[in-house]
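# Next come a sequence and a model predicted from it.
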Amino acid sequence: MGVETSPEAPVPVRQVLNMVGGWIGRLGRIWVEGQITEVNRRGNTVYLTLRDPAANMSVRVVGSWAVFDNPAVVDGARVVIHAKPDFYINRGSFSLTAIEVRAVGVGELLARLEQLKRTLQAEGLFRPERKRGLPFLPGAIGLICGRDSAAERDVLENARRRWPAVEFTIETVAVQGVNAVGEVVEALRKLDADPAIDVIIITRGGGSLEDLLPFSDETMVRAVAGARTPVVSAIGHEQDSPLLDFVADLRASTPTDAAKKVVPDVREQVQLVRQMRDRGRRAVMGRIDRESTWLSSVRSRPALADPVREIERQHERVLAARDRTRRALTVALDRAEDRLEHTRARLTALSPAATLERGYAIVQRPGGEVVRSAEDLRGGDDLLVRLPDGKVSVTVREGLDQE
């Protein structure tokens, strides 16, 4: 229920604190999960801070030594605390009074990670098509790693051994504990905002499940998914699989493997260039040799080797064809002439003129009709007698004797 106040009718501090204490007291006992930091013991009382791993928030927890006499109560441990919310009116401070402390078991952590993995996968953060390819030769590489860590040395030494001119921008952060998520995310945002950075490597060495938990944190996973720059995950060893591996653009099994995948080996590239150059040279020389052989073959053909001789040969063929044609035509004309003479002789032999030459005459009527029999004639008929040397007109006398 609200309290009516005004500048003329304010409430005293004690009343405000009493009301806040009353509201908090009505919460009752609750179970709270978090990560332990800043554990201090004063006599039989233990003071610690319980931090939310996914947010920059924490709460003070107070309890008796008997409650916290538990191997799980160490800095960085994930625990579940049964506590009563308390508000100290005199100091105006809030805290939790611990009643029971339980460690979050490995099995429970794995189950929560699996549930988070399914959630992120359903959102599409692990899809292969959203992953970006790495540049062949990055101009500058962002490296997020622990301070003075073996992972940093492995990445730098292997990368520079492969390509001595490679450049790194290094952000050293906490890679385990309560501050790891916040520092890694902040370093990622800083490197991602730098246009000179072509790829970012997030790396650390191996460790227990609890040590690697920050790299399965939802905040970090979503930060990597939203990065503009390709991100390479190189966390732990081959068997380690934090959720960061699934959302990163490329997973490397170790820090050394990350250096090999991000930076090309200059010796291998030089050898590859030489091999490609040699293959190109062999291909070109082979093509030139084939074309030279073809050209030599073409040039060796008679038409090109001695073009005048070919012309002369064709000229001889033309002359021979002309002579054959001439001979064939002459023979054909001679045969035709012989046939003509023979036909003319036959015509002459069969001609009436030839008969007349032998002493015969042709008797015709004036109309040209040939008289074939004496019986056809009558006295007084006019006839035309054709002789070899001319024609004679005659008249038939009546009483002509017949032979």
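Nice, thanks for sending it over. Numbering: from 1, shown residues only.

# C-alpha from now on. contacts and neighbour counts both.
OK.

# In this structure, which strand is the longest?
Determined from DSSP state E, the single longest strand within the chain is strand 30-42.

# List the buried residues in it.
Buried residues in strand 30-42, defined by neighbour count with 16 or more other Cα atoms under 10 Å: 32-37.

# so how far is R322 from A332?
Per Cα to Cα, to the nearest Å, A332 is found 15 Å from R322.

# If you could redo that for L244, that was the one I meant.
Distance from L244 to R322, by Cα to Cα: 96 Å.

# which of these two has more neighbours?
L244 (27 against 12; other Cα atoms under 10 Å).

# On the three-state scheme, the most centrally placed residue in the chain is what?
With distances taken as Cα atoms, centre = their mean, G133 lies nearest the centre of the chain, 12.6 Å away. With DSSP: H, G, I helix; E, B strand; the rest coil as the basis, G133 sits in coil.

# Included below, for side-by-side comparison, is a second structure:
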Amino acid sequence: MSSASQPAPQDSPQPGQSPEHPYPVRAVAIRVAGWIDKLGTVWVEGQIAQMNVRPDAKTVFMVLRDPAADMSLTVTCPRDLVLNAPVKLTEGTQVVMCGKPNFYTGRGTFSLRVSEIRAVGVGELLARIERLRRLLDAEGLFDPRLKRPIPFLPNTIGLITGRASAAERDVTHVAATRWPAVRFAIRNTPVQGPNAVPQIVEALRELDKDAGVDVIVVARGGGGVEDLLPFSDETLCRAISACTTPVVSAVGHEPDNPLCDLVADLRAATPTDAAKRIVPDAAAEQALVTDLRRRSAQALRNWVTREGRLVAQLRSRPVLADPLSALTTRSAEVDRARTAVRRDVTRLLQAESDRVGHLSARLATLGPAATLARGYAVVQTVPDHGDPQILRSTADAPAGSRLRVRVADGAVTAVTEGDASAG
């Protein structure tokens, strides 16, 4: 065969691109460390979740947590940097760090080597809370029309608070004192620090899914701005807004106003105030029922007395005191009216009878019978066919015409002989 038909030789694979030519672990670690080393320095903000300061160690190991998400970074820094920090660094402190990403090839771990630490001041925290407040307000999370009504008498109250805290004691004690039959579904979570927000959100979702829970109370005692910072977290505020169960915020004291107060369906000034506003006072309600029964009974008695007085007034009126007197009076009036009508009708009939008599006499005087009685006669021609006709002219009765002559006591027939004036 010719060399043209021979397959072209393939290039040998690069290291790490096939199972036959793998990279050793050290090569991969060195390459990853080189890539990460190219990232340079970066500023990062978060809360210190863990801090390990060994007395004889020059390096401090910390875990920096994102308060709005379940994410964290391992941080290393010189011991002197922690000791000379602008504020005392403890777990839960909000800080801003400048560091360089670093990959330790020996253990294959990633960390942030910090070279500068700055504390987040109260003014900056308040400014961030204000910006978040405006954002949530623009989205409508504070709209009063979205607030769900609190049930009058909840069967089970979901309570999210710190373990064995004064807030838990205040809510449960005051609520049980006011309504002994009240039940609680308590979820103990951290109420400050880096782990507070995710655990509170998880407890909130768990209680919201429980169909037996009628209202959820998020309670915590007072504290500084940093202590109450989790309750102004965007994740927690959105979780409260997404709940279908009414949520009561009882965080801090009266002057404190975290953002969860604005998102919740009801804001209570203190945990004690929350218990008073969601659970009715059994003694006060019983007193109210007793007072309402007394007032309703008194109102009913007053109504019966008023109606009895009205009936007595109606019965004392003349029309009811002697009901037949009105009939008697009207009966006499009816009799007088009937007499007057009868008299008027009789007079009218008499007058009309006289008028008819006069008219009859005049008619008899002017009628044909009276004229005939005075000697006149009515002459009619009697044709062979047809009805008799009044004779009005001699021309209508030529000789030989048959005539009918009516006189006062009857009628006679005659035959004409012609016109008498002609002879």
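Alright, I've got the coordinates. Because the structure is a prediction, the values reported are computed rather than measured.

# Translate the residue nearest to the centre of structure 1 into the numbering of structure 2.
Using TM-score structural alignment, the equivalent of G133 of structure 1 in structure 2 is P149.

# What of S93 of structure 1?
In structure 2, S93 of structure 1 lands on T109 (TM-score structural alignment).

# any idea whether the nearest residue to its match once chain neighbours are set aside is helix, strand or coil?
Spatial nearest neighbour of T109 of structure 2, chain neighbours left out: F103 (5.7 Å); criterion: Cα to Cα, 6 or more residues apart in numbering. The three-state assignment at F103 of structure 2 reads strand, by three-state DSSP.

# same thing with I197 of structure 1?
coil.

# ok, and the equivalent of R228 of structure 1 over in structure 2, which helix or strand is that part of?
Mapped onto structure 2 by TM-score structural alignment, R228 of structure 1 lines up with T244. Using DSSP states H and E, T244 of structure 2 sits within no helix or strand.

# How about E130 of structure 2?
E130 of structure 2 belongs to helix 122-138 when assigned by DSSP H and E.

# The helix or strand following that helix vs structure 1, average offset?
Note on helix 122-138 of structure 2: by DSSP H and E, the next helix or strand toward the C-terminus is strand 156-161. Compared with structure 1 after fitting, strand 156-161 of structure 2 has a mean deviation of 0.6 Å; criterion: mean Cα distance after the TM-score superposition for structure 1.

# could you measure R306 of structure 2 against A312 of structure 2, distance?
As judged by Cα to Cα, R306 of structure 2 and A312 of structure 2 stand 10 Å apart.

# quick one: the helices in structure 2?
Assigned helices in structure 2, in chain order: 25-37, 79-83, 122-138, 166-178, 196-209, 234-242, 259-263, 271-278, 282-316, 318-321, 323-366, 368-373 (criterion: DSSP state H).

# who wins for proximity to I160 of structure 2 among those helices?
I160 of structure 2 lies closest to helix 196-209 among these, at 7.0 Å (Cα to Cα).

# which other helices and strands contact that closest one?
On a contact count with 3 or more Cα pairs under 8 Å, 6 or more residues apart in numbering; DSSP states H and E, helix 196-209 of structure 2 meets strand 156-161, strand 215-220, helix 234-242.

# The last one against structure 1, how far on average?
Relative to structure 1, and after both are superposed, helix 234-242 of structure 2 has an average distance of 1.0 Å to its aligned residues, where the measure is mean Cα distance after the TM-score superposition for structure 1.
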